[in-house]
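# I'd like to go over a predicted model; first the sequence, then the structure.
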Amino acid sequence: MSDILILNALMVNEGEVKPADVLVKNGRIEQIGRNLSHLSARKVIDATGLHLLAGCIDDQVHFREPGLTHKATIASEARAAVAGGVTSFMEMPNTQPATLTQELLEQKYQTAAAGSLANYSFFMGASNDNLEEVLKTNTENVCGIKVFMGSSTGNMLVDNAQTLEQLFAASPMLIATHCEDEATIRRHLQHYQDTATEPLTAKFHPIIRDTEACWLSSSLAVDLAKKHGTRLHILHISTAKELTLFDNKLPLSEKKITAEVCVHHLWFSSEDYDTLGNLIKCNPAIKEAFNREALWQALTDDRLDIVATDHAPHTLAEKQQPYLQAPSGLPLVQHSLLMMLEAAQQGRISLPRVVEKMAHAPAQCFQVRERGFIREGYWADLVLVDLNKPYTVGADNIYYQCGWSPLQGHTFSSSVRHTIVSGHLAYSDGAFDMSQTGKRLLFDRA
């Protein structure tokens, strides 16, 4: 008997929407077809009226473990991810201690193996002085190298020109970058501290961390990648100006330089600081509405390749501090798919393109093995959504350990009903099954 049989779904996959049944066995998709109701399975899901999607792969999250577990843990945020239809995540190295050695990197994998409901991978962190450790990274079972070319992460800032040259020249795998120019940010901050006639608040954030800061760093990263032939992926693009750096003429599989946009830069604008303040303070900053519209255009014309979250939880008490003391980042991984489904219902993007940008493209970009698509033989990472069942974000259904969301009180038109992770029905109508953890992502790289 097979594990799960999904009947009567509308499958959204590889540019098409069509009726399909799916049989899952031993963690993988055994069969896709029509009229499979004669088959037997331990669990049968009648998906009439539901859309079946490949599970989202979020290529940028901060789950705060080790060292910052008062904010979040790998286990808590993986649960939230699964409740939101995110079946796999790639987590960042700016924990305490920072993930700057192979030993610390492997410890994260052990933690995830013991408690992550979602599939997982972790970036190896680069600093100004750990190149030797970076070059030991296994290209088959680590998603990439993370370089912070901005001030978000304190001691992980890589600002030594020689180090950057060496990293881009020698990296055996994808380099993912956070790009903001530290000197520009410090200059702007000092200026407003010296001249402002009122206390600085979150509305100053996009002025201090402005377009120029993003452009200087992103253009440097692109120049280095072109010089050395590096596989570069620039995270959370937030400005219209940066979009000139990216190409939409090549298919994703042939691109050496790719880019990501995050859901909050597609959803909010600088006008929202008046009501949400520090709750939407993040790096790079949420900027003026014209940047948001340019990001949407670039997403639909393929200059931007991936939609992710940069999920970065902090406690509400931390966020309620004055602007300069409040940390940057907001929790989003539970609600990113709903945000994009909302955009699809508003006509901003098609449903197949949502799946492409949140599942297919991350799998292609990072060369994830046998995930990101609904294909026979692939791992069964699947999400069933109801586009006609509203869902209101409230204190009773937020699974982030921090317990809050900038979307609290918002009603989405859609709901996530069931999430299957590596063949395991991990989430179903508000209930979790923790009896099986996710799997370590593997990568097909020559």
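Perfect, I can see it now. Numbers count the residues shown, from 1 in each chain.
# only C-alpha atoms from now on, for both contacts and neighbour counts.
Will do.
# what number of residues lie near Pro199?
Counted with other CA atoms under 10 Å, residues neighbouring Pro199 total 11.
# before we move on, what SS does it have?
Put simply, Pro199 is coil when judged by DSSP: H, G, I helix; E, B strand; the rest coil.
# same thing with the one 5 residues further on?
The assignment at Phe204 comes out as helix when based on three-state DSSP.
# from Leu407, how far out is it?
Going from Phe204 to Leu407 by CA to CA, to the nearest Å gives 22 Å.
# okay, pairing it with this:
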Amino acid sequence: MSKTVIKAATVVNEGKIDTCDVLIVDGRIEKVAPQLAVVADVEINAEGLHLLPGLIDDQVHFREPGLTYKADIWHESRAAVAGGTTSFMEMPNTVPNTLTQALLQDKYDVAARQSLANYSFYMGAANDNLDEVLRTDAKEVCGIKVFMGSSTGNMLVDDEHTLQSIFASSPMLIATHCEDEATIQQNLARYKATYGDKLTPDMHPLIRSAEACYISSSRAVGLARKHGTRLHILHISTAKEIGLFESNIPLADKRITAEACIHHLWFSDADYAEKGNFIKWNPAVKTAADREGVWAAVLDGHIDVIATDHAPHTLAEKSQPYGQAPSGGPLVQHALQALLDMYHGGRLTLEQLVQKGAHNVATCFQVAERGFVREGYWADLVLVDLNKPYTVSRSNLLSKCRWSPFEGYTFKSTITHTWVSGKLVYQHGELLEKGSGQRLSFDR
């Protein structure tokens, strides 16, 4: 039996902030109380530090298999835990695409050997694999991913019969990437007719426009309402889409939920002049007004969770001209620090940060025994020093691609410790790499 006690931590959990001791026994939270008189194997003095449930990121691209020159589960899970993200849900547009149960299991096998964070993997949907999709175990897999707009990879589901069948028959949550491909192609043709090959990153939100997002999101919501589907729309990037979602019912009762991502809350189209392709994502970073609309929706409950869409590419790939540079970038190492800066800036409270980054993700996906600082739950925890600055540099980046849109930026807070399933995996800048993450399970 192993025991760890975290002493005098300022615990942020379930809408409250209290100074408590937390006892971890054999990986689980045994006791949370103001003062615990226990003899433990390890004692951590957390006086002056804040203890949060580890973030659960419901959307990452770790690129394994097939694209491991960009990223892999080992590197990206290290970046995750160093950044206070203790669990991730990874996307199926790897090579080969995760379109069969056998290929899905292959990814779980790699994670069991390599991942420092807890893990789950989406089953991918295509125009021709409905039988495989319907074999997915809802208790062991986070969801079904449907690309209703093309992104990195070749998984666009554009057959109407297939879409209707997936929404009508899915045994579990469907997560969608929503951008209307026809609208994007029309916009792209118009810009190419005017500018030829001289397209620039600031045109990205005009080509992958707000209207393209709204058309596709509206279609997904319509399908979900028609079939009673459990739908989760990823990376909302426009103010116009907010009206598609409800805010006045409990999250556990919602059939249609939505996610916002760090980059859409942080950047706007004004940042393309400085950042260029390094903030080129799909859906695109859009106007400041769109950013404010997404922020308002996060705070009033129209948008339920915050994630990253961590999607690394090599520095060489991102340094190409706009038309050749792929969309996506690394974010998982700095998601919590970015949110803490938003707290320092008065954008959200610590309670709201924990709700949107941990509690609500666990509720939305029905993750078993994680996402809260609760007795009996797995100890997925992160300690942060709110008043210790941290500067992002090439030397402290852990994602395999070794670049970040935050490079050179100084965050106001530092992550000091991270526990995954009760194991201390990160401490004061050092990855301890003891043990591994666990496969997430779901109460469905």
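Structure's in. What do you need? Here the structure is a predicted model, which is why all the values come from computation and not from measurement.
# how much space separates Asp253 of the second structure from Val298 of the second structure?
In terms of CA to CA, Asp253 of the second structure sits 18 Å off from Val298 of the second structure.
# pull out the buried positions in stretch 385-397 of the second structure.
Residues of stretch 385-397 of the second structure classed as buried: 385-386, 392, 397 (neighbour count, 16 or more other CA atoms under 10 Å).
# how about stretch 235-247 of the second structure?
Neighbour counts using 16+ other CA under 10 Å place 235-239, 241-242, 245-247 of stretch 235-247 of the second structure among the buried residues.
# isn't there a strand covering Ala9 of the first structure?
Yes - secondary structure assignment (three-state DSSP) places Ala9 of the first structure inside a strand.
# apart from its neighbours in sequence, what residue is nearest it?
Of all residues not flanking Ala9 of the first structure in the chain, Ala47 sits nearest, at 4.8 Å (CA to CA, 6 or more residues apart in numbering).
# what count of nearby residues applies to the one you found?
Applying other CA under 10 Å, we find 21 residues neighbouring Ala47 of the first structure.
# tell me if I'm right that it and Ile6 touch.
Yes - using CA atoms under 8 Å, Ala47 of the first structure makes contact with Ile6 at a distance of 6.4 Å.
# the nearest residue to Leu235 of the first structure once chain neighbours are set aside: what's it in contact with?
In this structure, Leu235 of the first structure finds its nearest non-sequential neighbour in Glu260, 5.0 Å apart by CA to CA, 6+ apart. Glu260 of the first structure makes contact with 233-237, 304-308, according to CA atoms under 8 Å, 6 or more residues apart in numbering.
# same question for Gln324 of the second structure.
If you count contacts by CA under 8 Å, 6+ apart, Gln324 of the second structure has them with Glu317.
# go on, Ala368 of the second structure?
With contacts taken as CA under 8 Å, 6+ apart, Ala368 of the second structure has the following neighbours: 362, 440-443.
# swap in 7 Å and give it another go.
Contacts for Ala368 of the second structure (CA atoms under 7 Å, 6 or more residues apart in numbering) come out as 441-443.
# of Asp253 and Val298 of the second structure, who's got more company?
Val298 (23 against 9).
# that older thread, so of the buried residues of stretch 385-397 of the second structure, which ones are in strands?
Using DSSP state E, the members of those that fall in strands are Asp385.
# return the closest of the buried residues of stretch 385-397 of the second structure with respect to Ser77 of the second structure.
Taking CA to CA as the measure, Ser77 of the second structure lies nearest Leu397 of those, at 12.5 Å.
# so what corresponds to the closest one in the first structure?
Residue pairing (TM-score structural alignment): Leu397 of the second structure is matched to Ile398 of the first structure.
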